[in-house]
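1. Give me coordinates for this.
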Amino acid sequence: MTMWGRISGRVCRVATTKSWRPRDVPGSSPLQIIPECNHNNTEQKFPNLVLNNRRNDYKKHNSGNSKITFPFLVLIAASINHEETDLEETKLVGDGNRDIALLIMKGRKMLKERCSFEKIEEVYIEALHLALTRKDRNTIAYVQDQLANLALRFNKLEKAEELFKHVIRNLLDGGIKENDRSIIEISLKLATIYAATNKHDLAISGYNWTIESCRSNLEELKKTKLKTVEQKEDYDNQFALLGMTLDSYGRYHFAMGRSKEALEVTKEAKDISIKLFGENDIRTLVLYNDIGSILSQMGNIEEATEILEKVVSIANKTKNIDHGDLAVFWVNLCGIFNKQGEKKKAIDALRKARKEANSSNDRTLQKQIDIYINELGMQ
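-> Now for the predicted structure:
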């Protein structure tokens, strides 16, 4: 089961209360320290940092660049309910399509084994051919969704975009309503693709439509008084999808230099996370940390420091916090202290970050911290 839960028996995997945070992407670590956006194109020796997926292919946004890439947004979209169990896979495509289910499971196993995109794609295409011969729209849409998610995870964005559009058409032709959660989830993924490919008008429209659709569905669910367990679960899952969308939209705003808009939607995402998981949950702490980074970018250093100190304090008292996560929190706090000219505090925070990083298996993070250590003149 993924981080935020699952709805079973649906054609396409939909966002649920355990699929918000992109922590389970194969081949990546949970968090990343990322230099803040340098919108004035001026050099900053030791910038403040933003929390995200630790990946070495992140490219910092610079207003002087003609092309902007947003792999962190793509990761958010690609991580939505990726993993299924063998039993769920068979149930989703039906007993009459067991051969298709086995091919999808084979492809997923190959993905975990880090096989090439081309080899995994061949397996999924074989499954799609079987679905097409049976003229089953639901199964066709399901396999296309698998292919689209695969393309998304391998950064084949144009291919993913076309496949997701085919999935939506097949779902709508098959009787799925436009406001169904499966359609909304795909719209979020398309919005992240548009952001990553510089189709910014489409990205903004996609994010706004997804948010409005989530809010509308939540209002309709409220009218039921949430009397049944199913209704309550449906509400929480829709609420989680809204939170996921706001989280992604906030990161997009921040990367584009719209700090005010980023702060507004990230705060709402944080409030949703608190309601679903509590204030001490790692997902909430990540959002608090992002808020601190946005405030720092806006020049609200005092408030940013207060928030980041709170994050570190809670994380230190919370069981089962990953060493890499805690290291990133300390590095971000170090960046704030350094920005204030508090070199002693900055060095102390960085030492604690190095200690946590050394307890993790993230070599990329360890190398990043070593760079900051040299910049601060530490031994």
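2. Going by C-alpha atoms from here, please, whenever you check contacts or count neighbours.
-> Fine.
3. any idea which residue sits dead centre in this structure?
-> Centroid-nearest residue in the chain: Ile76, 2.2 Å away (criterion: C-alpha atoms, centre = their mean).
4. Quickly find the element holding that residue.
-> Per DSSP states H and E: Ile76 is located in helix 71-78.
5. Give me the neighbour count for Glu268.
-> 17 (other C-alpha atoms under 10 Å).
6. what sits against it?
-> Residues in contact with Glu268 (C-alpha atoms under 8 Å, 6 or more residues apart in numbering) are Gly243, Leu246.
7. can you check Ile120 too?
-> Contacts of Ile120 by C-alpha under 8 Å, 6+ apart are Gly107, Arg108, Met110, Leu111.
8. Taking those, tell me the two that lie furthest apart.
-> For the contacts of Ile120, the maximum inter-member distance is 6.3 Å, found between Gly107 and Leu111 (C-alpha to C-alpha).
9. between these two, who's got more neighbours?
-> The neighbour count for Gly107 versus Leu111, taken as other C-alpha under 10 Å, is higher for Gly107 (24 against 18).
10. Assess the claim that the more buried one and Glu126 are in contact.
-> No. Contact between Gly107 and Glu126 fails when scored by C-alpha atoms under 8 Å: they sit 10.5 Å apart.
11. Could you list the buried residues of the strand or helix carrying Tyr249?
-> Take DSSP H and E as the rule and Tyr249 turns out to sit in helix 229-255. Residues 232-255 are the ones in helix 229-255 that count as buried (16 or more other C-alpha atoms under 10 Å).
12. Now do the strands in the stretch 151-300 of the chain.
-> With DSSP state E, counting those that start in this stretch, there are no strands along the stretch 151-300 of the chain.
13. And the helices in it?
-> Using DSSP state H, counting those that start in this stretch, the helices of the stretch 151-300 of the chain run over 157-173, 181-196, 200-222, 229-255, 259-277, 282-297.
14. Just put these in TSV and tack on distance to Ala131.
-> TSV is the format used below for the helices of the stretch 151-300 of the chain (distance: least, C-alpha to C-alpha, whole Å):
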stretch	distance to Ala131
helix 157-173	13
helix 181-196	20
helix 200-222	29
helix 229-255	29
helix 259-277	38
helix 282-297	38
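15. Sequence B follows; please return its structure for comparison with A:
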Amino acid sequence: MGILGAKVDNENKEQSGEEKIIHMIKLAKLSHERKEFKKSEQLLHLALRAAYEIQHHDAQRYIIDDMANNAYETGNIKKAEKLFIDLMKQLLSDGVAQNDNAIIHISAKLANLYAMFHEEVKAHEGFNFCIHHLEAKIKQGADDFDTLALYSLILSWFGDFVHGRGDFTKSLALFKQSHEISVKINGKHHPHSLLQLNNMAASYTLMNRLEDAVDCLNTALVLAQEVQMDDGMKDLPYYFINIANVYLTQVEKSANDAKELLKMAESSCREALKCAKLVDNRDALIQARKCMKQINSMQAL
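-> Got it, this is the predicted structure:
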């Protein structure tokens, strides 16, 4: 009876310890959403200590990943790199396969970090590693949501990377592929699908395919307003700003239509201002005002 009682007591302690960890993680996420990053990190450290005390390995991995993401978002790049590498080592030592989605996702985050460091070789190798393993899994028949969602995400990240280095033809192909997969698994109205249309427009603009850029952005605008998902609506002002910027690019190339193009740019910019206020997007509001200032100065010439 004494042994049984001790066993039950240990199980209760473990359960209460797990509940405590979950509660602290929830509080950390809430603090993160409120941009209270220091408080969020402190709560995650407490949760990690509790996870070590009850030897809850899944919780440890989850918390370290959250801590790394926190560091990543607050610009503490070196700390994020160390946490991601430590987490990957722990997963591999626990027997997780190199081509497991968890390893691939962390590798992609590291590749993004290396892109920020301007360590281009490491970034390129990281993205190629991820895409190679995901394509191999898909060729072998993997068709689950998680694998395809991860593939679409990494194609988009790699597209951003090559776009930033001036290879707009390749970035366009990557954004198109990411969009195609996202539409398949998420639907055409999903924020990630809309983001790829916006990304495609950015590549088209720098390839001087301005009509294609406007078509992509107009499609994104129509789809975002049809369903009005929270994330999609928050991005809506940027689509209007980007359309305005495409028109401004056309002004520089065609003096004959300058007056009409400036009117169209102004109309898009006003919509951006209205949407930014509506969804309370401060960054978009600043960008829209900057865009309007540029339009006004061009109209004054």
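16. angle of the helix holding Tyr249 of the first structure against helix 282-297?
-> 30 degrees (axes from the mean of the first three to the mean of the last three C-alpha atoms, to 10 degrees).
17. for the helix holding Ile76 of the first structure, packing partners?
-> strand 49-54, helix 137-153, helix 181-196, helix 229-255 (3 or more C-alpha pairs under 8 Å, 6 or more residues apart in numbering; DSSP states H and E).
18. Distance from the first one to the middle of the chain?
-> Which is strand 49-54 of the first structure. In terms of C-alpha atoms, centre = their mean, to the nearest Å, the centre of strand 49-54 of the first structure is found 11 Å from the chain centre.
19. ditto for the second one
-> Centroid separation between helix 137-153 of the first structure and its chain, computed with C-alpha atoms, centre = their mean, is 19 Å.
20. Compare that helix with the second structure and give me the mean distance after superposition.
-> Mean deviation of helix 137-153 of the first structure relative to the second structure after superposition (mean C-alpha distance after the TM-score superposition for the first structure): 2.9 Å.
21. what's the angle between that helix and helix 181-196?
-> 30 degrees.
22. Summarise which helices and strands helix 137-153 of the first structure is packed against.
-> Helices and strands touching helix 137-153 of the first structure, by 3+ C-alpha pairs under 8 Å, 6+ apart, are helix 71-78, helix 117-134, helix 157-173.
23. how near is Glu19 of the second structure to Lys29 of the second structure?
-> From Glu19 of the second structure over to Lys29 of the second structure the distance is 15 Å, taken as C-alpha to C-alpha, to the nearest Å.
24. Please say which of the two ends up with more neighbours.
-> The neighbour count for Glu19 of the second structure versus Lys29, taken as other C-alpha under 10 Å, is higher for Lys29 (20 against 12).
25. give me the element the counterpart of the more buried one in the first structure is part of.
-> Using TM-score structural alignment, the equivalent of Lys29 of the second structure in the first structure is Arg108. Using DSSP H and E, Arg108 of the first structure maps to helix 98-112.
26. what packs against that helix?
-> Using 3+ C-alpha pairs under 8 Å, 6+ apart: helix 98-112 of the first structure touches helix 86-93, helix 117-134.
27. got the contact list for that helix?
-> 26, 83, 86, 89-90, 93, 120-121, 123-124, 126-128, 130-131, 143, 146.
28. for stretch 71-88 of the second structure, same thing?
-> Against stretch 71-88 of the second structure from outside (C-alpha under 8 Å, 6+ apart): Phe37, Arg61, Ile64, Asp65, Met67, Ala68, Asn69, Asn70, Ile103, Ile106, Leu110, Leu113.
29. again, only this time at 6 Å
-> Here stretch 71-88 of the second structure makes contact (C-alpha atoms under 6 Å, 6 or more residues apart in numbering) with Ala68.
30. again with stretch 354-369 of the first structure
-> So stretch 354-369 of the first structure is contacted by His323, Gly324, Ala327 (C-alpha under 6 Å, 6+ apart).
31. Give the aligned range of that stretch in the second structure.
-> Counting by TM-score structural alignment, stretch 354-369 of the first structure pairs with residues 273-288 of the second structure.
32. just stretch 159-170 of the first structure next, same as before
-> So stretch 159-170 of the first structure sits over residues 79-90 in the second structure, by TM-score structural alignment.
33. Quickly note the distance from Glu36 of the second structure to Ala80 of the second structure.
-> Distance from Glu36 of the second structure to Ala80 of the second structure, by C-alpha to C-alpha: 17 Å.
34. Please say which of these two ends up with more neighbours.
-> Per other C-alpha under 10 Å, whichever of Glu36 of the second structure and Ala80 has more neighbours is Ala80, with 25 against 13.
35. Ser268 of the second structure against Phe240, yeah?
-> Yes. Counting by C-alpha atoms under 6 Å, Phe240 is a contact partner of Ser268 of the second structure at 5.2 Å.
36. What distance do you get for Gly174 of the first structure to Asn97 of the first structure?
-> Gly174 of the first structure is 18 Å from Asn97 of the first structure, by C-alpha to C-alpha.
37. the more surrounded of the two?
-> Asn97 (17 against 13).
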